[in-house]
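Peer 1: I'd like to go over a predicted model; first the sequence, then the structure.
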Amino acid sequence: MERKRTPGLVDLASPDATQQQSMLEVHAFATPNSIKVPIALEEMGLDYRLVPVNLRQGEQKTDAFKAMNPNAKVPVLIDRSVPGDGDVILSESAAILVYLAEKTGQLLPKDGPQRGKVFEQLFFHASGLSPAFLQSFQVAIQASPQPEAKARALAEVDRTLGVLNQILERHPYAAGVEYSIADIAHFGWVWRHQAIGAALDKFPFVARWYEEISTRPAVVAAIAKTVALAR
């Protein structure tokens, strides 16, 4: 008899359960916040498994998923490689990025001003750029057109992109001269700029940065794998 899999969860009784348990698992969907985690994992060269959580069918609201993240949002990372009793389970994309960076010693300076700059950008993303893009996306998908609300939301998107543009005018990456998890955080939402009707032509330094990041092999691979979750 075929075993039924709980949506969003690994069937630990499957033949390759041992292998699955030894890997990093990313419970995700094709969303701006989800994409950040596979990008980081690809950049870091870590083995991982994507577990689809179909938001369209409400799988993020099941008891099984909410046992991992009571906030019922993707992504969620499960790290089964940590010695001891129990797995590490993390939600919130920024927290996951920091965890992975510290786990590997990659994409986050260990100390000093440059580490502070990375966190500065992560906080700007959480308080500025991400909420602006999210609000604009929510307005864009409304059943009835709301032109005034859309204009206001896009104005805030442009404001935050303007801030990022000024930063990228001074140095090639969000937190300085080195690519970091700050760039991955920002890219997650900027990747969906066309979906909300935003344009990058007013922000030449953001456009240059976006073109470079979007063609990195790790980013290309992560996008392909994450987009496939929605098919």
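Peer 2: Nice, I can see it. Numbers count the residues shown, from 1 in each chain.
Peer 1: Please make it C-alpha for all contacts and neighbour counts, starting now.
Peer 2: Will do.
Peer 1: which residues of this structure fall in strands?
Peer 2: Shown for the chain, the strands assigned by DSSP state E span residues 24-28, 48-52, 76-79, 88-91.
Peer 1: Is it possible to get JSON lines of the ones you listed that adds distance to Ala195 and mean neighbour count?
Peer 2: Formatted as JSON lines, the strands of the chain follow (distance: least, Cα to Cα, whole Å; neighbours: other Cα atoms under 10 Å):
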{"stretch": "strand 24-28", "distance to Ala195": "19", "mean neighbour count": "24"}
{"stretch": "strand 48-52", "distance to Ala195": "22", "mean neighbour count": "19"}
{"stretch": "strand 76-79", "distance to Ala195": "24", "mean neighbour count": "23"}
{"stretch": "strand 88-91", "distance to Ala195": "25", "mean neighbour count": "16"}
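Peer 1: May I see these arranged in a markdown table, with distance to Pro131 as well?
Peer 2: Putting the strands of the chain into a markdown table (distance: least, Cα to Cα, whole Å) gives the following:
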| stretch | distance to Pro131 |
| --- | --- |
| strand 24-28 | 19 |
| strand 48-52 | 24 |
| strand 76-79 | 19 |
| strand 88-91 | 17 |
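Peer 1: who's in contact with the most centrally placed residue in the chain?
Peer 2: The chain has Lys36 as the residue nearest its centroid, 2.6 Å off, counting by Cα atoms, centre = their mean. By Cα atoms under 8 Å, 6 or more residues apart in numbering, the contact set of Lys36 is 93, 97, 184-185, 187-188.
Peer 1: one more structure, for comparison:
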Amino acid sequence: MPQPDIHLYTAGTMNGYKPVIFLEEAGVPYDLTHINFSKQEQKAPDYLALNPNGKIPTIEDRSEGRAIFESGAILWYLAEKYGKFLPSDPVKRSEVMQWMLFQVGHVGPMMGQAMYFQHIAAPNGHEEPFSIRRYVDESRRLMEVMNSRLDGREWIAADEYTIADMMLFPWARAYVWARVDVSDLSHLNAWFDRIDARPAVQRALTIPKANPQFWDTNADASAFAKENASRFSSDVKGT
């Protein structure tokens, strides 16, 4: 059996799930290498040759003999390659791009810092209430922006389900892990429900590894939180 065109290198993180969601939704054959952060596999020379930033995700397109890194670039590449989840109309395509960059420039960084200061810095002896409040409050503001955008809309851009939704969903849906209250944001929660109901998304969130503590308020996060804080302890200044 021939190898699929797409080889995905990823891990069970908010960024790591994005290309899995696309590939599962599009029904595109792919194979996958799970990058183990504990073994620093993302810093191995062979991987750095594909992604010089040493992060995930990365794809190799065997049919083109090239690698693509950065999750937004990967989803745009896949959407164009397979003609799915990206409208052809230039105005609508621009709208999709704007919301993708909203995720890359705002939602991911702000929620990522909210998670970092609560789940990595604080357990490693660097409790910083000002930083936590700063990033939780800004994350909440961004969720309000999305909630306003979704008033009267099912999807975030172009009046259809696109890669913009796939980009935003893993981060915004992880409000549980970021400890951001979104209980009163009805349009945002309805969008979560629509995407949660998609079987391909639910499959994707188990590949390569399910991390229910990101999304589920009832999940037991204690063991994961301890391992996560320990794994990144060297990143905290002064440790």
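Peer 2: Here it is on my side, so go on. These numbers come from a predicted model, not from an experiment.
Peer 1: Assuming the best superposition, what's their TM-score?
Peer 2: The TM-score (TM-score structural alignment, normalised by the length of the first structure) is 0.85; 208 aligned residues with a Cα RMSD of 1.7 Å.
Peer 1: Please identify which of the contacts of Lys36 of the first structure is nearest to Phe133 of the first structure.
Peer 2: Gly188 (10.3 Å; Cα to Cα).
Peer 1: Asp47 of the first structure -> the second structure?
Peer 2: Per TM-score structural alignment, the equivalent position to Asp47 of the first structure in the second structure is Pro29.
Peer 1: wait, what's in contact with the closest residue to that match other than its chain neighbours?
Peer 2: Spatially, and ignoring its direct neighbours in sequence, Pro29 of the second structure is nearest to Pro4 (5.7 Å; Cα to Cα, 6 or more residues apart in numbering). Contacts for Pro4 of the second structure (Cα under 8 Å, 6+ apart) come out as 29-31, 62.
Peer 1: tally of neighbours for Ser38 of the second structure?
Peer 2: 11 (other Cα atoms under 10 Å).
Peer 1: Next: Tyr82 of the second structure.
Peer 2: For Tyr82 of the second structure, the neighbour count with other Cα under 10 Å is 12.
Peer 1: next one: Gly112 of the first structure
Peer 2: Around Gly112 of the first structure there are 8 other residues, counting by other Cα under 10 Å.
Peer 1: And Val182 of the second structure, by the same measure?
Peer 2: Applying other Cα under 10 Å, we find 17 residues neighbouring Val182 of the second structure.
Peer 1: Tell me the counterpart of it in the first structure.
Peer 2: Under the alignment (TM-score structural alignment), Val182 of the second structure maps onto Leu200 of the first structure.
Peer 1: Quick check: that match vs Ala207 of the first structure, distance?
Peer 2: Counting by Cα to Cα, to the nearest Å, the separation of Leu200 of the first structure from Ala207 of the first structure is 6 Å.
Peer 1: Residues in contact with both of these two, list them for me.
Peer 2: By Cα under 8 Å, 6+ apart, no residue touches both Leu200 of the first structure and Ala207.
Peer 1: any idea how far the closest residue to Phe192 of the second structure other than its chain neighbours is from Asp196 of the second structure?
Peer 2: Closest residue to Phe192 of the second structure apart from its sequence neighbours, by Cα to Cα, 6+ apart: Arg173 at 6.8 Å. Separation of Arg173 of the second structure from Asp196 of the second structure (Cα to Cα): 9 Å.
Peer 1: okay, these two: which has more neighbours?
Peer 2: Arg173 (23 against 14).
Peer 1: Looks like the more buried one contacts Ala190 (just checking).
Peer 2: No: here Arg173 of the second structure does not reach Ala190: they are 11.5 Å apart, not a contact under Cα atoms under 8 Å.
Peer 1: Trp67 of the second structure touches Thr58, doesn't it?
Peer 2: Not quite, residue 67 of the second structure is Ala, not Trp. Yes: Ala67 of the second structure is in contact with Thr58 according to Cα under 8 Å; the separation is 7.0 Å.
Peer 1: overlap in contacts of these two?
Peer 2: 50-51.
Peer 1: what do we get in the first structure for Tyr82 of the second structure?
Peer 2: Checking TM-score structural alignment: Tyr82 of the second structure goes with Thr104.
Peer 1: okay, now the closest residue to that match other than its chain neighbours: neighbour count?
Peer 2: Spatial nearest neighbour of Thr104 of the first structure, chain neighbours left out: Met44 (7.3 Å); criterion: Cα to Cα, 6+ apart. Burial of Met44 of the first structure is recorded as 16 neighbouring residues (other Cα under 10 Å).
Peer 1: I'd like the distance between Met44 of the first structure and Arg159 of the first structure.
Peer 2: In this view, Met44 of the first structure and Arg159 of the first structure are 32 Å apart by Cα to Cα.
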